[in-house]
Structures are given as structure tokens and as C-alpha cells.
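Undergrad: Give me the fold of what follows.
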Amino acid sequence: MRLLKIIPDNTNIGFVRVRHIAFAITAFLTVAAVALVGIHGLNMGVDFVGGVSIEEKFPSEPHLDQVRSTVNHLGFGEAALQQLGDKTTVTVRLPVPESSDPAATNTMVEAVKAALKSKFGAEFTNYSTVSGKVSGELVQNGILAVLLAIVGIAIFSWFRYEWQFGISTAVAIIHDVLMTLGFFALTQLVFDLNIVAAVLTIIGYSINDKMVIDDRIRENMRKYRKMGMSELIDLSVNETLPRTVMTSLTIMLALASLLIFGGEVLRGFTAAMMLGIVVGTYSSIYVSSSLLITLGLKPGPREEKPNAASGAERVG
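TA: Take a look at the predicted model:
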């Protein structure tokens, strides 16, 4: 078991003393993530933008301009293309046909299949369709789900601990979500309902990790009433550090297997989860815990010992 112990017991790392550096890095990365989303936007999947997504497997890596030109000449609208995996698999995204008749969609898919097979030797894999109305509802529901999760967890922390814990929890979770969005804006991986599920899972993991540290902080606040808040938080984080690191590494091993063997469908979900574990662990250790000091959290008042006079009164 000693060989498996990555973090030794009784560590004494000064996390709080570098909180200003951590806050600066966090602020910079958060602003960068928001800027990436604003400039590049997210590569929304069919779930959110609507349309018909047709997946084709080519014998070798195709020239996307030629594929786009071939599809556009079919007269179904402007095609959006994305290469997947080894770049021989291409997703062709087209607008939903004006006619609501499923036969119109089937006609579109068959025409694209025939054109790409004739010119490039591509093999059809699958296709999916989402209407514009449904995609709009999915966007609203996805945003609402994330916001409700953040607000609900912050309120829970507020009532369970102190208001400072609620605010620090909300800040940490918002940081984790924005980091994930910035990653998808940078990489332009498809952002679909699977990624929303990953974001909600990241929120759940982050709050679980943070609750462990918060519980230890509250326990130590009652146990060491004379200790300064900086020393108390460092003590609490160091005491929970082996659990935090080992949990994160265990999950990362499982996600790495899923990334390698899970196939293209789960690749975006797994990448989001791996990033979320890293930023969630970082925010729990360096951001939310140290933020409690900035928000003015103090240890509880010391219990007053009964003096001799009060003792005499009780005896009398």
C-alpha cells in the first residue's frame, strides 16, 4: 500500500499563501474562456441548432472544400462539415427541409449518400435530425439545468455552513463551467446534449470534492478556535489532500480508458469530464477554500469558562 500512496500523510503545503497568485491565474483563465466563447463561439451540435447530421466514412482523408462543393451543388442548402477521429470520418450538417414530411429528409440523405459515394467512395454511417423548434427548447432547458444546479448547490452550502461557503461554492462552480466552455470554444469540438450532461456531472463532482474540504474546515473551526483562519484552512486542505488527489486520479484512469476505447460518440463527453476533474480539483483546493478568507470567515467564538464567582453562585 505504501507504493500506492501518492500523497504522503501529514503534508504541510501552504495553499493560502499563494491565494493571490491563484486568484490572478483564475481571473485570467476565466476572462480568456469568456473571450474564446465570445469570439469563436461554440460548435453547436444538431441537438442545439437543428438540422440533419449525416456521417460519412471516406477511404482516405478527403479535401473538405471538394466535399462541401459536392453537397452544396445538390441544392439542399449550405453544408457545414466537421472531421472526426482520424479525419476520414466527416459529419455533413444540412438545414432541415422546409417540408415536415419525413420523406423529404430521407430524400436529402439518400442524395448526399449517393453523391459522396459516387465521387469519393464514401460509405454512409448514420444520420440524425432535430427540428429548429426542438433545438431551441433544448438550448433553453440546458442553460436552465446548469443555472438551477449552481443556484441550488450554493443555497445548500449557505444553509449547511455559512453564507461565505455558499458564495465560494458558486464561484468555484462557475469557474469550472466557464473553463469547460472555453475549452470547447478553443478546440471546436461538437457541443451537444452529451456535453451538457458532462457539465452537470462536473458540477456534481466539484461540489462533492468541495463539501469534503468544507466539512473538514467547519470541523476544525470548532476544534481549533484559537488558530488563525489561514493556518486552519491550510490544515484542512492538507488533511483532505490524499483523498482529493486519489479520487481525481482514479476517475481520470477510468476516463482515459473511455477516451481510448469509447469511440467517437463519447470523445467529447470524456474530454469535458477529464478537463472538469482537473479544474474542479484545482478550484476546490486553491480557489473556493482560500476565498473564504477574502469573504471574512472567522473561527467561532471561544467558549467562556465559568469563573469562581459564577461557580460560587451555583453552589449557593
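
Undergrad: Only C-alpha atoms from now on, for both contacts and neighbour counts.
TA: Will do.

Undergrad: Now for F183: which residues touch it?
TA: A33 (Cα atoms under 8 Å, 6 or more residues apart in numbering).

Undergrad: which SS state does it fall under?
TA: For F183, the assignment made with DSSP: H, G, I helix; E, B strand; the rest coil gives helix.

Undergrad: gap between it and S118?
TA: If you measure F183 against S118 using Cα to Cα, to the nearest Å, the figure is 37 Å.

Undergrad: excluding its backbone neighbours, what's nearest N12?
TA: Spatial nearest neighbour of N12, chain neighbours left out: N238 (6.3 Å); criterion: Cα to Cα, 6 or more residues apart in numbering.

Undergrad: Next up, the contacts around the one you found.
TA: Listed by Cα under 8 Å, 6+ apart, the contact set of N238 reads 10-13.

Undergrad: among those residues, who's most crowded?
TA: Within those, most neighbours by other Cα atoms under 10 Å means T11, with 15 neighbours.

Undergrad: Helices of this structure, residue ranges please.
TA: Here the chain has its helices, by DSSP state H, at 19-40, 46-49, 64-72, 102-120, 132-160, 163-187, 193-223, 229-261, 267-282, 289-294, 308-315.

Undergrad: and the gap between T247 and F156?
TA: In terms of Cα to Cα, T247 sits 23 Å off from F156.

Undergrad: what does Q140 give?
TA: Relative to F156, and taking Cα to Cα, Q140 is found at 24 Å.

Undergrad: If you count surrounding residues, which of those two has more?
TA: F156 (15 against 11).

Undergrad: contacting residues around the closest residue to that one other than its chain neighbours?
TA: Excluding the flanking residues, the one nearest F156 by Cα to Cα, 6+ apart is G166, at 7.3 Å. For G166, the contact set (Cα under 8 Å, 6+ apart) comprises 153-159.

Undergrad: repeat that with 6 Å
TA: Neighbouring residues of G166 by Cα atoms under 6 Å, 6 or more residues apart in numbering: 154, 157-158.

Undergrad: And this one, please, so the two structures can be compared:
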Amino acid sequence: MQIFDKGKIYNFMGIRWVMFAISATLFFGSIALLFTKGLNYGIDFAGGTLIQVKYHDKDAPIDLIRDKFSSNEILKNASITEFGSASEITIRYTTTSDSLGNNPGAFVADMLKGSGEFEIRRVDVVGPKIGSELREKGIMAVIVSLVLILIYIGVRFEWRFALAAIFSEIHDVVIVLGAISLLSIDVNLDTLAAILTVLGYSLNDTIIIFDRIRERVKESKFIELFGVINESVSLTLSRTLMTSVTTLLAVITLFFYGGDMIHGFSIIMIIGILIGTISSVFIAAPMLSWFRFSVEEYRALMVAKELRKKEKEKIRAMYEKGRL
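TA: Below you'll find the model as predicted:
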């Protein structure tokens, strides 16, 4: 579907410094948040116990529950929060099941007797050692993804495209982590899955624009890089907008109707799609100029490469005919 006039070229690079300023503010603001506020590691990465309780006859009596827990050395510092509705709560504490016996769900159920009709819907227990290992593997997964992206784009395009894409991906990850810190979203395996999904989405957007830039470098009437970028982004604008809008609609639907279990995932995806779309146009593409990418030099390289290819084909044809 072609939404915008295919023949019209929009001057995206004319506002690149404004977008750089906004991106730099978000980027360094996110770094400041990560150093000051940090990340709120969930049960998956920090270790501990999560118990989900559902009350059937009334709203969860949070104050009463805190009073009941106050006599227990471990549970008195537990985090008790509503989960989706006033009748459902989660109880989190940072120690494992051994501290409250082999069945923490039964222990908590016993503590809550007399608070109303309820059921224990979920009990998750993660030891601190396992949580630490999951956290390390999660960080390694992101690093390995970035390295593989660098190799893939370096092979498919050239080193300047690869570096621009990596800087863009790092930009996206840092801003997403800053949003996670600001909104106090628990960092767990779902969060990690959302971050890796954002990386893939942003990379796909960047590669499509890079592919069109490489194509237009050969055929465009423009000699300057920013003219080629404007032309390339304008040609992919309809596709970019349709992809972003349809993906956002799906994720926003998940946010409102998918339940509390995936709220964190949905929020990260919404922020990541917006940031990834913007960075593909205003971060990755303009960065090619920082690495001294020249349209004229690239065209000269392509001409030389084509001549070498024709020369090899000529020599091969002569060899096959017995002239060499």
C-alpha cells in the first residue's frame, strides 16, 4: 500500500540535529537513571519467592495481610501489591522456600486464615544462584546479539553500515532500559524477551533503509549522502509507517486486553517500536556521514567491482574456448 506520493522526496535530514538532540537527551538521561535509580530485578534474576493470591468474596484486605505478616521476620518486609484487580494480590519476598518450609504457598495460606475466602493461584520460587546465572546469561544474550548483528551487516553491506547499525541498536537498548528503570518495571525473562524483540524489530527497519540507500547510491541523481538518504527514506516511508502502526496496534491491544502478566512486555514493546523506528531514520542513516561514507567513492568502487567481474568473465570465456 502506497500512502505517500512515491515521487516526492521529504527532507528528513533537515531536522536531523533536532532529532539528535532529542535522542541524546533520552540516551544520556537513561544512562543517568540506570546509574542512580538502577533496575528493579524481578524474581527471575534476583531470586526469591512470588505468591499470587485471589480473593473471591471481597477486595484483598492488604492492611490486614500486612498486620498478619508483621509477626514473621521474613514476611514483614514482603512487597504486597494489587495484581490486575483489587481482589487479587502478589506477595514478593527475596528469600527462597527453605526459609518458610518446603511449601511457601501453604505457609502463606495458613498465615492468611481469617482474612476471607481466597485461593493461592501461583507460587514461583527462584534461588539466588539460579537468578544470578539467569541475569548473566541474559546480559550475554544481548551482547551476543549485538556482535552477530555487527558481523551480519558487515558482511552484507560494509563496515560503516555495520558500525552505524550497532550504534543505533545500542541507542535503542539504553533508552528502553532507561524507560524500564523510570517506570519501575520488573526485569525478568519476559523483559529480556521484549528487549531482544525490540533489537530484531529495529534491525529489520534499519536494514530495509540501508538496502534502499545502497540501491539509490548507484542510481540516484544526488551526489551528496544526505540527498540519497532523504530519497531512500522517502521511498520506504509507506512501508515503515504501515509496519510500525500495525505492530503498535497489536501491542497496544495486548497491553489493554492481554492481562497483567504481559503489561511490562507490552510497555517495553510500545516504547521500543517508537524508538526503533525513529533511530533507523535519524540515528543509523545519518551516522554514515560520521564514518566518512562517500557516495562518489562508493560509486567508483562499484564501477571497479563491475569491471573486475566482467574481466573475470571474459578471461573465463577465453579459457573455455581454448584461447588461453
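
Undergrad: May I have the TM-score of the superposed chains?
TA: Overlay of the two chains. TM-score (TM-score structural alignment, normalised by the length of structure 1): 0.86; 298 aligned residues with a Cα RMSD of 2.4 Å.

Undergrad: Considering the contacts of G166 of structure 1, which are maintained in structure 2?
TA: When you map the contacts of G166 of structure 1 onto structure 2 and apply both residues aligned by TM-score structural alignment, their matches' Cα atoms under 6 Å, the shared contacts are 154, 157-158.

Undergrad: Throw those residues into CSV and include neighbour count and distance to L64 of structure 1, thanks.
TA: Output for these, formatted as CSV (neighbours: other Cα atoms under 10 Å; distance: Cα to Cα, whole Å):
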residue, neighbour count, distance to L64 of structure 1
A154, 23, 46
S157, 22, 50
W158, 17, 52
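
Undergrad: quick one: which of the residues you listed is nearest to E55 of structure 1?
TA: For the kept ones among the contacts of G166 of structure 1, the residue nearest E55 of structure 1 by Cα to Cα is A154; the value is 41.2 Å.

Undergrad: What lines up with that closest one in structure 2?
TA: In structure 2, the residue matched to A154 of structure 1 (TM-score structural alignment) is L150.

Undergrad: do the same with L266 of structure 1
TA: Matched to structure 2 by TM-score structural alignment, L266 of structure 1 sits across from I262.

Undergrad: how close does its match get to N188 of structure 2?
TA: Taking Cα to Cα, one finds I262 of structure 2 at 11 Å from N188 of structure 2.

Undergrad: Aligned to I223 of structure 2, what sits in structure 1?
TA: Mapped onto structure 1 by TM-score structural alignment, I223 of structure 2 lines up with M227.

Undergrad: Tell me how far its match lies from S290 of structure 1.
TA: Distance from M227 of structure 1 to S290 of structure 1, by Cα to Cα: 16 Å.

Undergrad: ok, these two, which is more surrounded?
TA: S290 (26 against 14).

Undergrad: ok so, going back, please tell me how far the match of A154 of structure 1 sits from V295 of structure 2.
TA: 22 Å.

Undergrad: what's the answer for K310 of structure 2, then?
TA: Distance of K310 of structure 2 to V295 of structure 2, given as Cα to Cα: 23 Å.

Undergrad: Compare the two (neighbour count), which wins?
TA: Neighbours per residue, other Cα under 10 Å: of K310 of structure 2 and V295, the larger number sits with V295, 21 against 12.

Undergrad: Return the residues in contact with that one.
TA: L225.

Undergrad: swap the cut-off to 7 Å and go again
TA: Contacts were defined as Cα atoms under 7 Å, 6 or more residues apart in numbering; by that measure V295 of structure 2 touches 217, 223-225.

Undergrad: Which of the residues you listed has the largest number of neighbours?
TA: So for these (other Cα under 10 Å), the most neighbours sit at V217, 24 neighbours.

Undergrad: Would you agree that one is in contact with V228?
TA: Yes. Using Cα atoms under 7 Å, V217 of structure 2 is in contact with V228, at 6.5 Å.

Undergrad: overlap in contacts of these two?
TA: The contact sets of V217 of structure 2 and V228 do not overlap (Cα under 7 Å, 6+ apart).

Undergrad: how many other residues sit next to the alignment partner in structure 2 of E137 of structure 1?
TA: Matched to structure 2 by TM-score structural alignment, E137 of structure 1 sits across from E133. Residues near E133 of structure 2, counting by other Cα under 10 Å, number 13.

Undergrad: residues contacting E133 of structure 2?
TA: No contacts exist for E133 of structure 2 under Cα under 7 Å, 6+ apart.

Undergrad: and the gap between it and V126 of structure 2?
TA: 11 Å.

Undergrad: Please apply the same query to K54 of structure 2.
TA: 22 Å.

Undergrad: Ok, R308 of structure 2 next?
TA: Distance from R308 of structure 2 to V126 of structure 2, by Cα to Cα: 60 Å.

Undergrad: between these two, who's got more neighbours?
TA: V126 (20 against 12).

Undergrad: Surely the more buried one touches D44?
TA: Yes. Between V126 of structure 2 and D44 there is a contact under Cα under 7 Å: 6.3 Å.

Undergrad: count of neighbours near R243 of structure 1?
TA: 13.

Undergrad: Check E306 of structure 2 too.
TA: 12.

Undergrad: now swap in E78 of structure 1 and tell me
TA: 15.

Undergrad: Equivalent analysis for I185 of structure 2, please.
TA: By other Cα under 10 Å, neighbour count at I185 of structure 2 equals 20.

Undergrad: quick one: what's aligned to it in structure 1?
TA: Per TM-score structural alignment, I185 of structure 2 is aligned with L189.
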